[in-house]
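**Student:** next come a sequence and a model predicted from it.
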Amino acid sequence: MTRHLAIIGGSGLYQIDGLKDATWAAVQSPFGAPSDEILTGRIDTTTVSFLPRHGRGHVHTPTSIPYRANIDALKRIGVTDVVAVSACGSFQEHMEPGDFVIVDQFIDRTFAREKSFFGTGCVAHVSVAHPVCPVLSATARDAAKATGVTVHDGGTYLAMEGPQFSSMAESRMYRAWGCDVIGMTNMPEAKLAREAELCYASVAMITDFDSWHPDHGAVDISQIIETLHGNAAAARAMVKGIAQALSGDKPLCAAGCDRALEHAIMTSPEARDPDVMARLDAVAGRVLP
């Protein structure tokens, strides 16, 4: 299989430098319209697509982002690997604004989003015990380190609903839980990528200390934007490094991300809803007749 890398860019990463022969194209999805058109081109020999998570001009809130349409659209155009880049707050003294964190776990506190491609008419249960691809995450880690930024290898991401930032009590609670960073957009994105059998990695760009830190007070949006601008060059360089490292054909994922649906679908063939099955043609076409 030919490898096809997708970057889902959140706040602070609105473009990909160095894409050759790049064009924007609309992709239709049975789950609705994606956040935006998808930009696809090449970095060296690797096909790379870029999807702005909030849409160009930042038109989607964390809740209104069409997560299912985004992942379905990427799957439809042949994407095999997804790297999510997003702004996050930090719960740890040693994870400072400007640092990158290679996320390896999530706590999902969102509550107003569609979280699965499956449901009544075709039920499936995939494992998200290890919600990111360790192979792709290692590639992202190495590419990030090569840019010179401070990189933390591993961290738990608390996904909150938003769009408001945390209260101080919430921030202190999440810190007591052992969380490392907080954001609003990686859930249900990571779960949907697993259902779509895509390798998924998450890179958190730290912008602030949320509201728990006694010396930093409440989150300041102007501070966040300033830090994002400072991180942008490193993020773009990281993306280029990931693309260069992923040249060539894609082998079977050693962690099994590309086979997540192997035994996940529970509904017997005769009981499956044809309309639901039609919507799953890209996401689950490998395992559905």
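**Tutor:** Cool, got the structure.
**Student:** switch to C-alpha atoms for all contacts and neighbour counts from now on
**Tutor:** OK.
**Student:** can you list contacts of the helix ranked longest in the chain?
**Tutor:** In the chain, taking DSSP state H as the definition, the longest helix is helix 221-245. Residues outside helix 221-245 that contact it (Cα atoms under 8 Å, 6 or more residues apart in numbering): 5, 7, 11-13, 15-18, 43-46, 48, 87, 97-98, 139-140, 143-144, 146-149, 205, 207-208.
**Student:** quick one: contacts for Ser247?
**Tutor:** By Cα under 8 Å, 6+ apart, Ser247 lies in contact with 3, 44-46.
**Student:** and the residue nearest the centre of the chain, what element?
**Tutor:** The residue lying closest to the centre of the chain (Cα atoms, centre = their mean) is Ala84, at 3.3 Å. If you go by DSSP states H and E, Ala84 is part of strand 81-90.
**Student:** ok, structure two:
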Amino acid sequence: MEVEVGIIGGTGVYDPDMLTEIEEKEISTPYGQARVILGSYRGKRLAFLPRHGTGHSVPPHLVNYRANIRALKELGVRSILATAAVGSLNREMKPGQFVLVDQFLDFTKNRPSTFFEGGQAGVVHIDMTEPYCPELRKILKEAAKELGLPVHDRGTYVCTEGPRFETPAEIEMFRRLGGDLVGMTNVPEVVLAREAEICYATVATVTNFAAGISSQLLTHREVLEMMAQSNQNLRRLLMSAVDQILLGESRSCICGRAVSELGQL
């Protein structure tokens, strides 16, 4: 049975307990192995991929983003809902709130960020005018409204290399550049999803205010505690969106033909 929807669980989202008939699968890709959990939901097969591995064992700068996205592609996934724990640079985006990211600023340094590295793979300059699928974002926005969950329907995600937290000076720079949120995982994941022609959207959970904005030192424990508090609503939001995706309504977004329209496939 083809797997249409994939959920990528970030920090604090490790357990696919919304699924039944669960099986773990190791998928070999040209970029390495990816561990994916397959399960059933309302008669459909879904994929759950814990971004940081079992027990949060893989730091953000060492996540094998290419293997993860390629594995989901090989399973037939057409839509990815990703979660992310983020710090806020925007005082309107408060801890415990959800943000449907619509833009990013990339400050990563050492990560492979494309499937197309010349040679037989060719060279592709992918368009990122709308990095996150507008139709998935619309589905998530409507799901949040139906559930009565407050959500910000747009926000700019600043992706840093990690694994350290940012300095107050960096946060001030990011804020002046228009950043709303800061995290360590959304890039190159969102770029690779577009190259793989998979619709992709991120639900960011604000866990704290960033360095220099927060009145206290930042800790990973603080992030995990806020994610634990938000997880029930996050799961409700994700599965409500999955219900809509599985209805199979046609989409007009460019995601599924992003590379082929460039004449590369």
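**Tutor:** Cool, got the structure. The structure displayed is predicted, hence computed values, not measured ones.
**Student:** TM-score for this pair?
**Tutor:** Once superposed, the chains reach a TM-score of 0.94 (TM-score structural alignment, normalised by the length of the second structure), with 262 aligned residues with a Cα RMSD of 1.6 Å.
**Student:** after the strand holding Ala84 of the first structure comes which helix or strand?
**Tutor:** Downstream of strand 81-90 of the first structure, the first helix or strand assigned by DSSP H and E is strand 100-103.
**Student:** whereabouts in the second structure does that next one align?
**Tutor:** Aligned using TM-score structural alignment, strand 100-103 of the first structure spans residues 98-101 in the second structure.
**Student:** what's the match for Ile43 of the first structure in the second structure?
**Tutor:** Correspondence of Ile43 of the first structure to the second structure, assessed by TM-score structural alignment: Tyr41.
**Student:** tell me if I'm right that that match and Asp17 touch.
**Tutor:** No: at 10.4 Å, Tyr41 of the second structure and Asp17 do not qualify as touching, with contact defined as Cα atoms under 8 Å.
**Student:** which one of these two has more residues nearby?
**Tutor:** Legend: neighbour count by other Cα atoms under 10 Å for Tyr41 of the second structure and Asp17, higher for Tyr41 (15 against 9).
**Student:** got the contact list for the nearest residue in space to the more buried one that is not next to it in sequence?
**Tutor:** Excluding its sequence neighbours, the residue lying closest to Tyr41 of the second structure (Cα to Cα, 6 or more residues apart in numbering) is Leu19, at 5.5 Å. Residues in contact with Leu19 of the second structure (Cα under 8 Å, 6+ apart) are 39-41, 46.
**Student:** which of those does the first structure keep?
**Tutor:** Retained in the first structure by both residues aligned by TM-score structural alignment, their matches' Cα atoms under 8 Å are the following of the contacts of Leu19 of the second structure: 39-41, 46.
**Student:** where strands are concerned, which of those residues count?
**Tutor:** Among these, DSSP state E puts 39-41, 46 in strands.
**Student:** just to revisit the earlier point, buried among the contacts of Leu19 of the second structure? Make that a ChimeraX selection.
**Tutor:** Filtering these down to the buried ones (16 or more other Cα atoms under 10 Å) takes a single ChimeraX command:
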select :39,40,46
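**Student:** and of the contacts of Leu19 of the second structure, the nearest to Gln103 of the second structure?
**Tutor:** Proximity of the contacts of Leu19 of the second structure to Gln103 of the second structure was ranked by Cα to Cα; the top entry is Leu46 with 26.5 Å.
**Student:** from memory that closest one sits against Gly6, does it?
**Tutor:** Yes: if you go by Cα under 8 Å, Leu46 of the second structure and Gly6 touch, sitting 5.9 Å apart.
**Student:** tell me where the stretch 101-250 of the second structure has strands.
**Tutor:** 103-107, 151-152, 156-160, 181-183, 199-209 (DSSP state E, counting those that start in this stretch).
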